[in-house]
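[1] sequence unknown, structure follows:
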């Protein structure tokens, strides 16, 4: 029975993590889609250049959402390492996303606004998102090991001023 609870609690945690990651990703998608279409149609930039700009802006929004909401309980002692890894894996996702756009637009000649949006914001973003989810949870926003979490909590409590109990 204990093993069932453990598996169930892990699945529940994973489901919450996926839901939060998805919510942050939805906001990132809106940012990415809006900036991409503004760059292509409003500023008349090349599609891949617009895609890279849009993805870079969305990466910034996603870092804030993932760091401070989805993975807020992660190890906060190594922020520069975390940010470096986040940018590295986000960069790989950027290449996946915009590589598919470039292949579709320039390689296959599918140049309509609808084709560009499907290639970048559906196929490319979908594959890039799966990669990012795996890499962020595996390498970037790693939780503190249980022993380190207990030691951190104990040191925090030891350093805290003593609580004064109210008299009855």
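    Sure, I can see it. Quantities reported herein were computed from a predicted structural model and do not represent experimental measurements.

[2] could you use CA atoms for every contact and neighbour count after this?
    Noted.

[3] thought residue 125 was touching residue 95?
    No: counting by Cα atoms under 8 Å, residue 125 does not reach residue 95; the two are 10.3 Å apart.

[4] those two: which is more packed in?
    residue 125 (26 against 18; other Cα atoms under 10 Å).

[5] what's the local residue count around residue 111?
    Residue 111 sits with 16 neighbouring residues when counted by other Cα under 10 Å.

[6] got a list of what it touches?
    Applying Cα atoms under 8 Å, 6 or more residues apart in numbering to residue 111 gives the contacts 104-105.

[7] next one: it from residue 22, what distance?
    Per Cα to Cα, to the nearest Å, residue 111 is found 29 Å from residue 22.

[8] repeat that for residue 140.
    Counting by Cα to Cα, the gap from residue 140 to residue 22 is 17 Å.

[9] the more surrounded of these two?
    Counted by other Cα under 10 Å, residue 140 and residue 22 do not tie: residue 140 has more neighbours, with 25 against 17.

[10] residues in contact with the more buried one?
    82-83, 85-86.

[11] count the residues that sit near the residue nearest to it when sequence neighbours are not counted.
    Nearest non-adjacent residue to residue 140, counting by Cα to Cα, 6 or more residues apart in numbering: residue 82, 5.2 Å away. The local packing of residue 82 (other Cα under 10 Å) involves 20 other residues.

[12] the structure to be compared is supplied as follows:
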């Protein structure tokens, strides 16, 4: 019986720890989402009510790459110094390279959904772009959470 209690307590502690980690990751991700989607919409569609569109209205995939890159930088700072502050590597360069690789995959996922929406499905409205980006963000976020936990923010 003591073995079962010990296993149950360890399982509870592991879930409790992961819940806190996931919550912090979610807060950083939500703020990065604002940076990403806000930046994308400003670059492609301009300010609300503006008739001309944004400065990159003819380059939506490049705008997606730039906005996602800005969000990734924000995310690295937030995750390194808050979410995983006790687990980051001593070698900052290696951690940053692994983070950039994980976010490069996430960037391809997010930009790929915009590409598919625009070029494969022929959709070009703000609603279709944002729907594609949200779908990409969901997939990319699941991938990033796994990659950060498993490869990036691992104590050396």
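    Received the coordinates, thanks. Keep in mind that what you see is a predicted model, and the values were worked out from it rather than measured.

[13] returning to that earlier point: got a winner among the contacts of residue 140 of structure 1 for most neighbours?
    Each of those was scored for neighbours by other Cα under 10 Å, and residue 86 scores highest at 22 neighbours.

[14] residue in structure 1 paired with residue 25 of structure 2?
    Aligning on TM-score structural alignment places residue 25 of structure 2 opposite residue 21 in structure 1.

[15] before we move on, back to that, among the contacts of residue 140 of structure 1, which lie within strands?
    Judged by DSSP state E, the subset of the contacts of residue 140 of structure 1 located in strands is empty.

[16] out of the residues you listed, the closest to residue 154 of structure 1 would be?
    residue 82 (24.1 Å; Cα to Cα).

[17] can you tell me the centre-most residue of structure 2?
    residue 141 (4.8 Å; Cα atoms, centre = their mean).

[18] leaving out the residues flanking it, which one is nearest to that residue?
    Sequence neighbours aside, residue 106 is the residue nearest to residue 141 of structure 2 in space, at 7.3 Å (criterion: Cα to Cα, 6+ apart).

[19] what is the longest helix along structure 1 packed up against?
    Looking across structure 1 with DSSP state H, the single longest helix is helix 2-37. Where contact means 3 or more Cα pairs under 8 Å, 6 or more residues apart in numbering; DSSP states H and E, helix 2-37 of structure 1 is packed against helix 47-65.

[20] could you give the residue range in structure 2 aligned to the helix it packs on?
    The aligned range for helix 47-65 of structure 1 is 60-78, by TM-score structural alignment.

[21] tell me the buried residues in the matching stretch?
    60-69, 71-72, 74-76, 78 (16 or more other Cα atoms under 10 Å).

[22] which one among those residues gets closest to residue 156 of structure 2?
    Nearest member of the buried residues of stretch 60-78 of structure 2 to residue 156 of structure 2, counting by Cα to Cα, is residue 76, at 17.6 Å.

[23] stretch 101-113 of structure 2 vs structure 1, mean deviation?
    With mean Cα distance after the TM-score superposition for structure 1, stretch 101-113 of structure 2 departs from structure 1 by a mean of 0.5 Å once superposed.

[24] what are the buried residues along that stretch?
    For stretch 101-113 of structure 2, burial by neighbour count (16+ other Cα under 10 Å) applies to 102-104, 106-113.

[25] now swap in stretch 116-129 of structure 2 and tell me
    Here stretch 116-129 of structure 2 shows 117-118, 123, 128-129 as buried, counting by 16+ other Cα under 10 Å.

[26] what range in structure 1 does that stretch sit on?
    Counting by TM-score structural alignment, stretch 116-129 of structure 2 corresponds to 103-116 in structure 1.

[27] that older thread, mind checking how far the residue nearest to residue 140 of structure 1 is from residue 56 of structure 1?
    Taking Cα to Cα, one finds residue 82 of structure 1 at 17 Å from residue 56 of structure 1.

[28] nice, that's everything, thank you.
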